[in-house]
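Visitor: Predicted model and sequence below, questions to follow.
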Amino acid sequence: MADDKDSNLILPDNLPGLNAWKARRHLLDTKDLSVEEVDALISVAKLCKNIHSKGRPPLTVLSHKVVGNLFYENSTRTRSSFELAARKLGASVLNLDIRMSSVAKGETIEDTARTLVSMGVDAVVQRHSSSGSAHKLAELLKDEVHVLNAGDGWNAHPTQALLDLFSMQETGKAIKGRKVAIIGDITHSRVARSNIWLLQKLGAEIHVAGPPTLVPVELDSFGVTVHEKLEPAIKDADFVIALRLQLERQDEGLIPSIGEYKRLYRLDHERIKRCKADVRVLHPGPVNRGIEITDDLVDDSKVSLVNLQVANGIAVRMAVLYLLMYDGEDS
């Protein structure tokens, strides 16, 4: 690896988990990540954040690589974050506009992916509304390209969980033994699933709360403590993750009304007094201000990690792209 400290990453050769990343082809969810792989990724993310925050020119470690963004759902943070992360590593980025592509004419996901491969992309970052679509794409493309899951239906959103973890750790708290409360629509949340898989792996105690219609009853069989009411879920919590409420859930009859949801589950300064004194609040965004969290709590930098999460998304996605794609060649 090049040793120009201002243009490339320098990792210790004995970094635990590094060999596992070298053998890994895809990032589809957090379930199959080992603790060592997670630790390695966080170590690389710290280096990437340091480089990114200092405003240095792009690195050259992926200057011979092409990353294709294939987003079938709207996204601001994730798509922009992946694009900036790839460019910061020196990669070229191909953004496929689904509305203007052959997909709008009925082309299948498989054919679109094959087209990207034929164009010479080295990795595909995909977001799709169908759960399991990232696994299907990885099986189709096998070892031809790397597949990174940027969210598939209700199933998984691994880089969101990883950036949430990174943000939690930056508060100085070790995750093992910490109480993490996840509040809201658990059933339809890929963010909740990926966080539960990841944080439990690292020894966190997970509590969830939300309307009974939006919380899977089987969660308790996976070691998650389920509450119908907010208060016991957040009592003495170290971290609270508020999930975005899809407003159409009211039309589907899954919640009585937005007003009732706010009355029972909205986070505010008064309610978080039940948490640890140094509690931190997270949200995957975009925030429905005043519904999941009050405006003043979102904007309270002493408590809210929301802006930090956005910033850390770039560093974490730089780390993921680097660990999956770097092959020892620099320009």
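Guide: Alright, I've got the coordinates.
Visitor: CA only for contacts and neighbour counts going forward, please
Guide: OK.
Visitor: Around Ser104, how many other residues sit close by?
Guide: I think there's a mix-up here, since residue 104 is Ala and not Ser. 11 (other Cα atoms under 10 Å).
Visitor: can you pull the contacts of the residue nearest to it when sequence neighbours are not counted?
Guide: Nearest residue to Ala104, sequence neighbours excluded (Cα to Cα, 6 or more residues apart in numbering): Ile98, at 6.6 Å. The contact partners of Ile98, taken as Cα atoms under 8 Å, 6 or more residues apart in numbering, are 70-72, 104.
Visitor: Can you lay out the residues you listed as JSON lines showing distance to Tyr261 and secondary structure?
Guide: Converted to JSON lines, those look like this (distance: Cα to Cα, whole Å; DSSP: H, G, I helix; E, B strand; the rest coil):
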{"residue": "Leu70", "distance to Tyr261": "34", "secondary structure": "strand"}
{"residue": "Phe71", "distance to Tyr261": "30", "secondary structure": "strand"}
{"residue": "Tyr72", "distance to Tyr261": "29", "secondary structure": "coil"}
{"residue": "Ala104", "distance to Tyr261": "37", "secondary structure": "helix"}
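Visitor: Now that we have these, which of them are buried?
Guide: Buried members of the contacts of Ile98, counted by 16 or more other Cα atoms under 10 Å: 70-72.
Visitor: ok, and Ala138, which helix or strand is that part of?
Guide: Secondary structure assignment for Ala138, by DSSP states H and E: helix 133-141.
Visitor: residues of that helix that come out buried?
Guide: 133-135, 137-138, 141.
Visitor: again with stretch 215-228
Guide: 215, 219, 224, 226-228.
Visitor: End to end on it, go ahead and measure it.
Guide: 9 Å (Cα to Cα, to the nearest Å).
Visitor: what does it contact?
Guide: Against stretch 215-228 from outside (Cα under 8 Å, 6+ apart): 185-187, 205-212, 233.
Visitor: Just the closest of the residues you listed to Thr76, please.
Guide: Asp185 (20.9 Å; Cα to Cα).
Visitor: For the nearest residue in space to the closest one that is not next to it in sequence, the count of nearby residues, please.
Guide: Counting by Cα to Cα, 6+ apart, Leu214 is the residue found nearest to Asp185 once chain neighbours are left out, at 4.9 Å. By the criterion of other Cα under 10 Å, Leu214 has 17 neighbours.
Visitor: ok, Ser130 touching Gly153?
Guide: Yes - look at Ser130 against Gly153 with Cα atoms under 8 Å: they come within range, at 4.5 Å.
Visitor: So Arg193 lies in a strand, does it not?
Guide: No - applying DSSP: H, G, I helix; E, B strand; the rest coil, one finds Arg193 to be helix, outside a strand.
Visitor: tell me the contacts of it?
Guide: Arg193 sits in contact with 155-156, 186, where contact means Cα under 8 Å, 6+ apart.
Visitor: Below is an additional structure, to be compared with the one above:
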Amino acid sequence: MNQSWTRHHILSLANFSEVEYDTVLQTASSFREVLSHGTKKVPPLQGQVVANLFFEPSTRTRSSFELSAKRLSADILNFTPGSSSLSKGETILDTAKTYLAMGADIMVIRHKQAGVPAAIAREMDRLQTGVSILNAGDGQHEHPSQALLDLFTICSFLDSDRPRLEVLKGKKIAIVGDILHSRVARSNIWSLSAAGVDLHLAGPPTLLPEYFADMGNVTLHWHLEPALQDADFVMTLRLQKERMTSNLLPSLREYHQRYGITRDRLKICHPDVGILHPGPVNRGVELSSDLMDDPRLSLISQQVTSGVAIRMALLYLLGTRK
């Protein structure tokens, strides 16, 4: 399944090739097929150790990676910063080396500062450990596995038997919300641009700076309607409530009035539009509650299911490359 895979770490999607995207999508599709037949475990990573080093809280992503590693029969080490030696002065690199000494083969790393997974990857390479690093979200940089599961969800919606990059070519996708602070948006911009999508970003001027126009084949909008017009998919981003205290937004109510996705607003989209959200959703802010629960429009539950298949694929491709 992974003959074309040579990547040792997954830190960013900025330089992913079309072949790599399709390898991930096809591998995830194979695992989804296996899991759909009731198989709880497959043996590819038996004897390997996956260390989840989450220096920043994240219940969903961490649970998804943990379940994916278990499905692949790997042994799992979990790191919790609150009860760790970090509070006693240990550095992040020293923490990583501790898990290296315990036999970690793959480290899944999440951190509030951009660049931490890359720094650990450089140290592991310098020491010639053979350990692979998978970025599970770093600051305002990237969140590769979330963008890949979004990609897999959309491609599977268009062709469930053979999800691949080319089915997205020419489709219009709108990403709406707090683009400025979103690592999910940055990773999605790289993956969707690589697929040849007609990509539109929409949000308040304070949360959508003009420099995003330089990131890929994107069109920026500070009004929602042009972004939604004839859109095939709409991806909303979680609005963090602390943005109001930093004067980036007047109020959540006003944000919903101007940028919230409602059933009425979707009338100008493609008739078969699909709605995505990385979660957790602030109901009635980014998305009206009734849309979230509408199985004809919402792909949010499919995103969660896709997350396990995609993360199994990523761990498998890194783990069996050795």
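Guide: Sure, I can see it. Note that this is a predicted model, so its numbers are computed, not measured.
Visitor: picking that back up, and the residue nearest to Asp185 of structure 1, what does it touch?
Guide: Contacts of Leu214 of structure 1 by Cα under 8 Å, 6+ apart are 184-188, 254.
Visitor: ok, and the closest non-adjacent residue to the residue sitting nearest the centre point of structure 1?
Guide: Structure 1 has Gln160 as the residue nearest its centroid, 0.9 Å off, counting by Cα atoms, centre = their mean. Of all residues not flanking Gln160 of structure 1 in the chain, Val191 sits nearest, at 6.6 Å (Cα to Cα, 6+ apart).
Visitor: Just give me the match in structure 1 for Thr236 of structure 2.
Guide: Mapped onto structure 1 by TM-score structural alignment, Thr236 of structure 2 lines up with Ala242.
Visitor: And its match, how far from His146 of structure 1?
Guide: 31 Å.
Visitor: related to what we said a few turns ago, looking at the contacts of Arg193 of structure 1, which one is closest to Leu199 of structure 1?
Guide: Looking across these and measuring by Cα to Cα, the closest to Leu199 of structure 1 is Ala156, at 13.8 Å.
Visitor: ok, whichever residue in structure 2 pairs up with that closest one to Pro204 of structure 2 distance?
Guide: Under the alignment (TM-score structural alignment), Ala156 of structure 1 maps onto Glu142 of structure 2. Separation of Glu142 of structure 2 from Pro204 of structure 2 (Cα to Cα): 21 Å.
Visitor: neighbour-wise, which of the two wins?
Guide: Between Glu142 of structure 2 and Pro204, counted using other Cα under 10 Å, Glu142 has the larger neighbour count: 26 against 21.
Visitor: Could you check how far the closest residue to the more buried one other than its chain neighbours is from Val308 of structure 2?
Guide: By the measure of Cα to Cα, 6+ apart, the closest residue to Glu142 of structure 2 outside its immediate chain neighbours is Arg183, 4.2 Å from it. From Arg183 of structure 2 across to Val308 of structure 2, the span is 20 Å (Cα to Cα).
Visitor: Neighbour count: those two, which is higher?
Guide: Using other Cα under 10 Å as the criterion, Arg183 of structure 2 and Val308 rank with Val308 on top: 25 against 21.
Visitor: which one in structure 1 is aligned with that one?
Guide: In structure 1, Val308 of structure 2 lands on Ile314 (TM-score structural alignment).
Visitor: Likewise for Met292 of structure 2?
Guide: So Met292 of structure 2 corresponds to Val298, using TM-score structural alignment.
Visitor: What residues does that match make contact with?
Guide: Per Cα under 8 Å, 6+ apart, neighbours of Val298 of structure 1: 289, 304, 306.
Visitor: Now tabulate these in JSON lines and tack on secondary structure, distance to Met325 of structure 1 and neighbour count.
Guide: Converted to JSON lines, those look like this (DSSP: H, G, I helix; E, B strand; the rest coil; distance: Cα to Cα, whole Å; neighbours: other Cα atoms under 10 Å):
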{"residue": "Arg289", "secondary structure": "strand", "distance to Met325 of structure 1": "38", "neighbour count": "14"}
{"residue": "Ser304", "secondary structure": "strand", "distance to Met325 of structure 1": "33", "neighbour count": "20"}
{"residue": "Val306", "secondary structure": "helix", "distance to Met325 of structure 1": "29", "neighbour count": "24"}
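Visitor: which one of those sits closest to Cys48 of structure 1?
Guide: Val306 (19.4 Å).
Visitor: can you pull out the strands in structure 2?
Guide: Taking DSSP state E, the strands of structure 2 run over residues 49-54, 75-79, 106-111, 132-138, 172-176, 198-202, 218-221, 233-236, 274-276.
Visitor: tell me what the fifth one is packed against?
Guide: Secondary structure elements in contact with strand 172-176 of structure 2, counted by 3 or more Cα pairs under 8 Å, 6 or more residues apart in numbering; DSSP states H and E, are strand 198-202, helix 224-228, strand 233-236.
Visitor: Distance to Phe31 of structure 2 and mean neighbour count added to those, as a markdown table?
Guide: A markdown table is the format used below for these (distance: least, Cα to Cα, whole Å; neighbours: other Cα atoms under 10 Å):
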| stretch | distance to Phe31 of structure 2 | mean neighbour count |
| --- | --- | --- |
| strand 198-202 | 29 | 23 |
| helix 224-228 | 33 | 21 |
| strand 233-236 | 25 | 23 |
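Visitor: For Arg32 of structure 2, find the nearest of these.
Guide: That would be strand 233-236 among these, by Cα to Cα, at 22.3 Å.
Visitor: how much does that closest one stray from structure 1?
Guide: For strand 233-236 of structure 2, the mean deviation from structure 1 after alignment is 0.5 Å (mean Cα distance after the TM-score superposition for structure 1).
Visitor: tell me what that strand is packed against?
Guide: strand 172-176, strand 274-276.
Visitor: Just give me the mean distance for the last one relative to structure 1.
Guide: In the superposition against structure 1, strand 274-276 of structure 2 averages 0.4 Å from its aligned positions (mean Cα distance after the TM-score superposition for structure 1).
Visitor: Would you reformat the buried residues of helix 133-141 of structure 1 as CSV and include distance to Tyr265 of structure 1?
Guide: Compiled in CSV, these are given as follows (distance: Cα to Cα, whole Å):
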residue, distance to Tyr265 of structure 1
Ser133, 32
Ala134, 32
His135, 34
Leu137, 37
Ala138, 38
Leu141, 42
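Visitor: quick check, nearest of those residues to Val310 of structure 1?
Guide: Ala134 (23.1 Å).
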